[in-house]
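*Asks:* got a predicted structure plus its sequence, pasted below:
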Amino acid sequence: MARMVATLLFHPGIWLTAVRQARRLGMVPDPDYLRFRMVTMYGDAAAQPRGDDLISYLRWCKCWERSR
């Protein structure tokens, strides 16, 4: 979690989006959901999300918010 926050520090343009997603998913998402996402993204339930993937996801969320 600390690694993800550190990654976000360098991307202030998506901070608000990150806060919105944290509220929507909960500060710590459900473990079953996380396992599912890690399997579908990395092929391994025990994988740790990469910082660049987090940034890509949040940028996608930001674009999606604007299009609504």
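*Replies:* Happy to help now that I have it.
*Asks:* for the rest of this, base every contact and every neighbour count on C-alpha atoms.
*Replies:* OK.
*Asks:* what helix or strand is the residue nearest the centre of the chain located in?
*Replies:* For the chain, the residue sitting closest to the mean C-alpha position, by C-alpha atoms, centre = their mean, is residue 54 at 4.3 Å. Element membership for residue 54, per DSSP states H and E: helix 51-67.
*Asks:* tell me the buried residues in that helix?
*Replies:* By neighbour count on 16 or more other C-alpha atoms under 10 Å, the buried set for helix 51-67 is 55, 58-59, 61-62.
*Asks:* next, the one to line up against it:
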Amino acid sequence: MAWISLTFALALRALLNPALAVDLLRVAWRFRHRHWYRRFPFLPLPATSYVRWRMYTAYGDDAAIPPAEDVIAFARWVGRQP
């Protein structure tokens, strides 16, 4: 599964479940690059090195793409945190 496929799968699930959409947005905001507004394309995207490190620590491969269910489980867990 490519990152684009993962994004579309999560977007579809978010459309069907607004509470999940809020949790996914919360996770996306936490993962953003600290100075995202200074770099083109001026979107709150995570740093590539950070995503690679997170994938390596979670899946043992820095090029891994997480399954949608793992991202959803993490987003729901984050949504329950203060």
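*Replies:* Noted; the coordinates are in hand. None of the values given here were measured: they were computed from a predicted structure.
*Asks:* picking up where we left off before, which secondary structure elements does the helix holding residue 54 of structure 1 contact?
*Replies:* helix 2-9, helix 15-25 (3 or more C-alpha pairs under 8 Å, 6 or more residues apart in numbering; DSSP states H and E).
*Asks:* what's the first one in contact with?
*Replies:* Spelled out, it's helix 2-9 of structure 1. 14-15, 51, 54-55 (C-alpha atoms under 8 Å, 6 or more residues apart in numbering).
*Asks:* quick one: buried residues of it?
*Replies:* residue 8.
*Asks:* ok, now the last one?
*Replies:* Under the neighbour-count criterion of 16+ other C-alpha under 10 Å, helix 15-25 of structure 1 has 15, 17-18 buried.
*Asks:* as CSV, those residues with distance to residue 45 of structure 1 would be great.
*Replies:* Compiled in CSV, these are given as follows (distance: C-alpha to C-alpha, whole Å):
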residue, distance to residue 45 of structure 1
15, 27
17, 26
18, 23
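*Asks:* ok, residue 26 of structure 2 touching residue 77?
*Replies:* No. Contact criterion C-alpha atoms under 8 Å: residue 26 of structure 2 and residue 77 do not qualify, at 10.9 Å.
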